[in-house]
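In: Coordinates only, no sequence provided:
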């Protein structure tokens, strides 16, 4: 039987997970692909470090040794950061290798260029593992794109932030204490900035935007806010209103423009994100034919992410996003100043009269639910120093207005 030769770039959490998964699921892959899958080379940072790797595999810290091998069917990349990952994959494609990546930052920046190059060279490109860990969001969108027009994508895309918000609510501990727990459990890095400040979720959202809408919004126009400002007291007060803070990434095609954001949002019991706890991820897709569907599952970890890589390998088809029918729309500037949204205001001292503001319901301790444009909201905040404003999912207001408006502190 013929052999499918693979080079693995990176042997951290994801890379090792891919290696172990191919070891454990080799026979199943062989039945699916009709070929025996064999890892022939692994790129590591320090080849002196002891690892449980088969002795017949080339283990090297020099990419040139791998790219110069006579034949590689698939190059699987699991390196952190834009470079040298992009350069490695570009060279692999130019040599005729199929590629699979788990690198969301690199792919958010360079995914389009790699996709076009892969299409030109007639090789396949897999990137399921860049978003959502073990959730098959990329393949789902690829299937929906064949007929459906995607209207909106929202999701909890970072398991670390979701874990922190869950622990702060359930254990009533402050952010700093829960972050330390997340680091001890391996959910957060020593430098957790990308997770808790929203950068990781932003990269993933840009990958989804390109696939769903054919382009990314201007990065500078996307509002990105992390969870570091969320206090234990705010979480407890939201809980009394039957609400939970969730870190939501959202991208939407509406009225000829793309609107994207990453920010803490208040959700109610009718939201598909309400019960998504711990390190889980969830993605909700709204399309014109299928309506709304939600995918939910483990968002991080060695084997969930490795699973996404292995599924890309099992697909083994020469398909690019351009061939899959990804819609192409003209990018336009975002202007959400006039669009009304729902907000929970805390510590409001003075109501502001403005036709763009609807004061819907007052709660104890100077809290209000309002519907307002961003311009109107800014007027309130200007006239009420110290007032905090949190976005509330519109779907929740529409479905749970009676419960929310009768909630009492």
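Out: Here it is on my side, so go on. All of these numbers come straight from a predicted model, not from anything done at the bench.
In: Please count neighbours and contacts with C-alpha atoms only from this point.
Out: OK.
In: List the contacts of residue 193.
Out: Residues counted as contacts of residue 193 (CA atoms under 8 Å, 6 or more residues apart in numbering) are residue 199.
In: Next one for the comparison:
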């Protein structure tokens, strides 16, 4: 049986999740894919600290050492910022490695460039985990776009803000109290700016725009409004009227061909597809010409939701290379 060697770049929450799933699903992946997967390198910033028992011998602080691994075929990237993630993946692609990323910041800005490089080198890029965590919106949209045109995409693309708004409505909490609870549960970072300001959702929206319309609007033209100024009184008033606040990221292609996008709080009623989506769940609603409006919902973050879709990307890539379809 052939062995596929893989590396994991970044070994925080998501990177560890990838490692655990690959080990736990090893036998099942072997049976479905007909190959043996072996994680041979893990790139970290401090190789002296073992995060997961039994992985110390796999850890390195050098990307050159990772790429020098003989027979390396797949690279999972779970680094936070644009750099050095893009430079590492660019090098991996040049080494004829398939790459799978969860990096929304990098992919929103450099995704088209990375995919072009991958195509030139005969390898694939998986980026399902860069948008909405465990919600398989990328695969779904790719399939829909084979026949349908998408005219508008609306989504709850950040679980932290959705959790805060849910608690403000269901518990009557203030924004500050809901944020503190989200931080204590690990849903929000110590510095929650990217979440509550809408910047996180904005980056994910730009990835969806590229996929749906083959282009993004000028970033400076996109209005991005956070949820910090929403008060408990406003939420209570909306609830009395049968409405709910959702932090919605939206992009549409208008009749004149212009791509328009916005991220902002939105009041929705019971008829809106995003109305029932609570807590840390994400959801995306797509308006299409043949199917109509299609909605998909699921967990938006966390170790296993994000890591699992990265492993699914791996399975899909290996299935393509082998000429068969894999379902997990």
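Out: Arrived safely. What you see is a predicted model, and the numbers here were worked out from it, not measured in a lab.
In: What would you report as the TM-score here?
Out: For this chain pair, the superposition-based TM-score is 0.95 by TM-score structural alignment, normalised by the length of the second structure; 319 aligned residues with a CA RMSD of 1.2 Å.
In: The first structure: which residue goes with residue 163 of the second structure?
Out: Here residue 163 of the second structure is matched to residue 163 in the first structure, going by TM-score structural alignment.
In: Surely that match is in a helix?
Out: Yes: assessed with DSSP: H, G, I helix; E, B strand; the rest coil, residue 163 of the first structure lies in a helix.
In: what's around it, how many residues?
Out: The tally of other residues near residue 163 of the first structure (other CA atoms under 10 Å) stands at 22.
In: do the same with residue 199 of the second structure
Out: Neighbour count of residue 199 of the second structure, defined by other CA under 10 Å: 18.
In: My guess is it contacts residue 224. True?
Out: Yes: here residue 199 of the second structure reaches residue 224: they are 7.1 Å apart, a contact under CA atoms under 8 Å.
In: re the thing from before, please report how far the closest residue in space to the match of residue 163 of the second structure that isn't next to it in sequence lies from residue 405 of the first structure.
Out: Closest residue to residue 163 of the first structure apart from its sequence neighbours, by CA to CA, 6 or more residues apart in numbering: residue 278 at 3.9 Å. Applying CA to CA, to the nearest Å, the value for residue 278 of the first structure to residue 405 of the first structure is 28 Å.
In: For the equivalent of residue 213 of the second structure over in the first structure, grab the count of nearby residues.
Out: In the first structure, the residue matched to residue 213 of the second structure (TM-score structural alignment) is residue 213. Using other CA under 10 Å, residue 213 of the first structure is surrounded by 24 other residues.
In: ditto for the one 4 residues further on
Out: When neighbours are defined as other CA under 10 Å, residue 217 of the first structure has 20 of them.
In: Check the secondary structure at it for me.
Out: Applying three-state DSSP: residue 217 of the first structure is coil.
In: which ones are touching the match of residue 163 of the second structure?
Out: 182, 277, 278, 279, 280.
In: Show only the entries of these found in helices.
Out: residue 182 (DSSP state H).
In: which of the contacts of residue 163 of the first structure has the most neighbours?
Out: Going by other CA under 10 Å, residue 280 tops those with 24 neighbours.
In: follow-up on the earlier one: can you tell me which of the contacts of residue 163 of the first structure is closest to residue 192 of the first structure?
Out: Using CA to CA, residue 182 is the member of these that lies nearest residue 192 of the first structure, at 9.6 Å.
In: Where in the second structure does the helix or strand hosting residue 32 of the first structure fall?
Out: In the assignment (DSSP states H and E), residue 32 of the first structure maps to helix 26-33. Here helix 26-33 of the first structure aligns to the second structure at residues 26-33, judged by TM-score structural alignment.
In: residue range for the lengthiest helix in the first structure in the second structure?
Out: With secondary structure taken from DSSP H, the first structure has its longest helix at helix 104-121. With TM-score structural alignment applied, helix 104-121 of the first structure matches the range 104-121 in the second structure.
In: mind listing the helices in the first structure by residue range?
Out: Using DSSP H, helices in the first structure cover 13-24, 26-33, 63-67, 85-95, 104-121, 137-144, 159-171, 175-184, 193-196, 199-213, 232-240, 302-315, 374-383, 394-406.
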